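*Asks:* Have a look at this fold, sequence not included:
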């Protein structure tokens, strides 16, 4: 059967179960888009920028747990996707990025071919899990298969494939594409499980630290059962939110650096860390006094013991490991310890609430208005970072998405991708004006696709966190933080998007309810100057400005 290179790319995506691709059409990828237009099976979501397209694919993958695809042009087009690819790598999102290249005869010659780039493959390799090249049409099926397996295997991540444009047009005789299936998860060694179980059986005051690997492995139910059986308190990373419902009495949540959590560390006699890297910002740059002995479970062997010494490292699938541990331990909860865990969770939440001022009402009305299964996406802004990332309770896996690199502007694409991947759920984006403006063109994508996205836009006229940092640490000198912003309500109207405004915290519930009734996207602007300041200005960690106090 004759198939062009573009058709072979499509065949590969379909063989892996991909049904949605995000991207921007170009003269260096048009054969792939043409194949998608002629043959059913993969929906195309045309974004406005490569940055937005890659972020959408990332959001789709995080919200669904499925492989996502993004297609960009070569050169600057591919470079525009580099930031979101790095974001997807940080978030461990399985993603396939297909990009073009110059004609095969001119590869690696840097002869100023249209859309050519200096060593594009090396750039793509550095910002993701791997960068591969299918130099000929014949190589496309095998390279795509390898890329998809790489994206899925071990710690998931984005893999890029570049294909010369002439090889996308070229047709060859090709057999029918065999299904591309995920590799079987890695089973833990019985000896490692028994050693870990022995430590757990000895513990009276255990803690579990649940990271994003817990959710990636589908291990949430297993972690709940194990926590309840051994009487463990559960702390989560930002990526691990939803591993255990945050209204569960044993869930302390994402308060890993709070004083109440530190007291637990000092009292605990065991830490079981599952699917986590112990990121610097979540451990005070590895200075938190985490309990010992420590057991670390991660599918990526290179992460075991990298940031904290461990007593036992299990390089295997998190779900299979937790299920094996469940079979090896018995019920042993200590009521006194569970009371301390619950008290620590309440104390941490109370401390955070005391900083919010009028935004406590915004928080509570948002939570009561949203369904438990709603997906909340956080860009980097004061409300999202302070209460959105900790106090706005999360109850299910894959319902708390955020910028893992803490770069502004990622949230817009993540939220659109999540809304397209989960069309029957409400998706809410918490964004600031500074970050939203960097990606506001993608509001057109949301409108065009009729995505069920509700943007809650906190407008403080600039970069609020940096403004507060300057006020606190730079004698009030403000530079580069006060921005001119558009009329967001009129902007939304120009795209045919419903909009509303909140100027007082008491207006939150009625405006949100109306936004949630819209069939397509909606935008709610929160006028932060009118609502008022937080009780305690948020300046982030003092480690953001080393050398100043």
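*Replies:* That came through fine. The model shown is predicted, which means the values in this text are computed figures rather than measured ones.
*Asks:* going forward, measure contacts between C-alpha atoms and count neighbours the same way
*Replies:* Fine.
*Asks:* where exactly do the helices run in the stretch 251-400 of the chain?
*Replies:* For the stretch 251-400 of the chain, the helices defined by DSSP state H, counting those that start in this stretch occupy 259-267, 318-326, 335-353, 359-369, 382-383.
*Asks:* The shortest one: what's the following helix or strand?
*Replies:* If you walk from helix 382-383 toward the C-terminus, the next helix or strand you reach (DSSP states H and E) is strand 400-402.
*Asks:* hmm, who's touching that following strand?
*Replies:* Here strand 400-402 makes contact (Cα atoms under 8 Å, 6 or more residues apart in numbering) with 59, 62-63, 238-239, 241-242, 375-380, 394, 411, 414.
*Asks:* As a check, name the ranges of all strands in the stretch 101-250 of the chain.
*Replies:* Shown for the stretch 101-250 of the chain, the strands assigned by DSSP state E, counting those that start in this stretch span residues 130-133, 158-164, 171-173, 206-210, 233-236.
*Asks:* quick one: the nearest residue to residue 16 once chain neighbours are set aside from residue 18, how far?
*Replies:* Using Cα to Cα, 6 or more residues apart in numbering and skipping the chain neighbours, the partner closest in space to residue 16 is residue 180 (4.7 Å). Computed as Cα to Cα, to the nearest Å, the residue 180 to residue 18 distance reads 10 Å.
*Asks:* okay, pairing it with this:
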């Protein structure tokens, strides 16, 4: 069935058909037609408009990572796209299904180089360099097909950001458009049964298997846990895989605990993971280590070169591997006592990473088990990789290997938009928080009730430490002059608090979460008292090699 609609309306109809309920965006002259179409369906799609274009993409990222659904944002072309690009890079690196809807100069000016408003030399090429797929919609009638392909790209294979652009005048152009129908179910790559059988035979003789998980296994958490219990294998997560197996389960290992088993590992099973710990952060692998790699991305196999490559969806492949192991194996005795002893020993060792471990423990004591914790690049954030217990899938939100400073607070607002009934806590250093400080206004205006905890040590702490240690005590560009964060929060219309001990943080955080409104808590940190967490993130020999 065809219906006359504008280009903007055609895009919005496709969003509705694909189940989108939230768009993060800032309107501009090139995209007025899109936002006017959103106004017509404002009872079905909520628009959240932040105060910086970068935040639109971070919020879509947080929404996608915490819900498993598509995150959608819209910015103007040219500088708008470039402002959002850091967040798009994060989404690409962390495998998040994020859709960018942007404009373009009028059709007659594309590629002309005349300097039309917001013109880039080749915006489509720019977007294709940081997304999985990008396309232009040159006429309203093309919108349903192009949008369907955008959602297919996000929903099949490795989830990553995609982008669509539409010329300025096409957003408002009316034409007959084929009404988009309900999308069909997307078929994923099916794992090869022979490879699963080969993996099962390898595991049959494994004495100390280890499972390493990343964000690609979040939806397969039940299967991963069943496989781990069948093999009595510790499940180690670095960042993206946190919470797949709860940290209070005897098989749920942080990177710090997992390292204690690394030298004894004979078969490593990677599931939806880059295996960064294996190839980058931990010392040379144990002798005769064999790798079984389960990943939806075929290119992962050429990077890791596993003994058994299994290309396929993590859930289906892990389920198939369980069946193959059951057919070709015998039950294994529980290693609960052995593994609990390792975890207890590591928990005791990491207590020296103060003051941040104490603050993280205070947060964990207050945050509900299914509450969301959004990390940030700071000393407390690094410590959280191993020092903050995570108990549920998707509840630890990280920017992954891009390490984008300033990602945390904006992303947490997207997490809250996607999970309005769950508690959300964001942690940041003072340096990173100031990258997105303007989004305090967004939190208040849209009632995004995130509690932001800002650790204030008056510096880009990691940079300052590295400069002092590596350059004979010299430092440059690392020390910061900050506002009064409490007064700053209050000026935006939210309560601000200042604390100096973990006990006080626990008390104030409990109150802030109970109040169920946006809030900011400043944690005063004595810079000289901070203990570096890096010994538990990368062993000393590796740090020297990678520095």
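*Replies:* Received the coordinates, thanks. Note that this is a predicted model, so its numbers are computed, not measured.
*Asks:* if we can go back for a sec, redo the strands of the stretch 101-250 of the first structure as a markdown table? Include mean neighbour count and distance to residue 253 of the first structure.
*Replies:* Conversion of the strands of the stretch 101-250 of the first structure to a markdown table gives the following (neighbours: other Cα atoms under 10 Å; distance: least, Cα to Cα, whole Å):
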| stretch | mean neighbour count | distance to residue 253 of the first structure |
| --- | --- | --- |
| strand 130-133 | 20 | 33 |
| strand 158-164 | 29 | 28 |
| strand 171-173 | 14 | 54 |
| strand 206-210 | 27 | 9 |
| strand 233-236 | 28 | 5 |
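*Asks:* Export those to a markdown table and append columns for distance to residue 533 of the first structure.
*Replies:* A markdown table is the format used below for the strands of the stretch 101-250 of the first structure (distance: least, Cα to Cα, whole Å):
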| stretch | distance to residue 533 of the first structure |
| --- | --- |
| strand 130-133 | 45 |
| strand 158-164 | 40 |
| strand 171-173 | 63 |
| strand 206-210 | 33 |
| strand 233-236 | 29 |
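*Asks:* nearest to residue 46 of the first structure, of these?
*Replies:* Minimum separation from residue 46 of the first structure across these (Cα to Cα) falls at strand 158-164, 18.8 Å.
*Asks:* So what does residue 410 of the second structure match up with in the first structure?
*Replies:* Using TM-score structural alignment as the criterion, residue 410 of the second structure maps onto residue 413 of the first structure.
*Asks:* Report the mean deviation for the host helix or strand of that match after fitting onto the second structure.
*Replies:* Taking DSSP H and E as the criterion, residue 413 of the first structure maps to helix 410-421. Average distance, helix 410-421 of the first structure versus aligned residues of the second structure after superposition (mean Cα distance after the TM-score superposition for the first structure): 0.7 Å.
*Asks:* quick one: contacts of that helix?
*Replies:* With Cα under 8 Å, 6+ apart, helix 410-421 of the first structure has contacts from 52-64, 84, 375, 377-380, 401-403, 425-431, 435-436, 439-440, 442, 446, 451-453.
*Asks:* buried set for that helix?
*Replies:* 410-421 (16 or more other Cα atoms under 10 Å).
*Asks:* I'd like the residues you listed as JSON lines, with distance to residue 7 of the first structure appended.
*Replies:* JSON lines is the format used below for those (distance: Cα to Cα, whole Å):
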{"residue": "410", "distance to residue 7 of the first structure": "31"}
{"residue": "411", "distance to residue 7 of the first structure": "32"}
{"residue": "412", "distance to residue 7 of the first structure": "31"}
{"residue": "413", "distance to residue 7 of the first structure": "27"}
{"residue": "414", "distance to residue 7 of the first structure": "28"}
{"residue": "415", "distance to residue 7 of the first structure": "29"}
{"residue": "416", "distance to residue 7 of the first structure": "27"}
{"residue": "417", "distance to residue 7 of the first structure": "24"}
{"residue": "418", "distance to residue 7 of the first structure": "27"}
{"residue": "419", "distance to residue 7 of the first structure": "28"}
{"residue": "420", "distance to residue 7 of the first structure": "24"}
{"residue": "421", "distance to residue 7 of the first structure": "24"}
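*Asks:* Just give me the closest of the residues you listed to residue 152 of the first structure.
*Replies:* For the buried residues of helix 410-421 of the first structure, the nearest to residue 152 of the first structure is residue 421 (17.8 Å; Cα to Cα).
*Asks:* where does the closest one sit relative to residue 59 of the first structure, distance-wise?
*Replies:* Distance, residue 421 of the first structure to residue 59 of the first structure, by Cα to Cα: 8 Å.
*Asks:* shared neighbours, the two?
*Replies:* By Cα under 8 Å, 6+ apart, no residue touches both residue 421 of the first structure and residue 59.
*Asks:* returning to that earlier point: restricted to buried residues, select the contacts of strand 400-402 of the first structure in ChimeraX.
*Replies:* Only the buried entries of the contacts of strand 400-402 of the first structure go into this ChimeraX selection, using 16+ other Cα under 10 Å:
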select :59,62,63,238,239,241,242,375,376,377,378,379,380,394,411,414
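*Asks:* Find the pair from the contacts of strand 400-402 of the first structure with maximum spatial separation.
*Replies:* 242 and 380 (19.5 Å).
*Asks:* Pull the contacting residues for residue 353 of the second structure.
*Replies:* Taking Cα under 8 Å, 6+ apart, we find residue 353 of the second structure in contact with 383, 530-533.
*Asks:* Then residue 124 of the second structure?
*Replies:* Taking Cα under 8 Å, 6+ apart, we find residue 124 of the second structure in contact with 134-136, 165.
*Asks:* any idea which of those residues is closest to residue 201 of the second structure?
*Replies:* residue 134 (42.1 Å).
*Asks:* which one in the first structure is aligned with the closest one?
*Replies:* Alignment note: residue 134 of the second structure maps to residue 131 in the first structure; criterion TM-score structural alignment.
*Asks:* and the nearest residue to its match once chain neighbours are set aside, how many neighbours?
*Replies:* With Cα to Cα, 6+ apart as the criterion, residue 131 of the first structure has its nearest non-adjacent residue at 4.1 Å, and that residue is residue 125. Counted with other Cα atoms under 10 Å, the neighbours of residue 125 of the first structure add up to 17.
*Asks:* From residue 140 of the first structure, how far out is residue 125 of the first structure?
*Replies:* 18 Å.
*Asks:* Repeat that for residue 329 of the first structure.
*Replies:* 49 Å.
*Asks:* who's more crowded, these two?
*Replies:* Using other Cα under 10 Å as the criterion, residue 329 of the first structure and residue 140 rank with residue 140 on top: 24 against 18.
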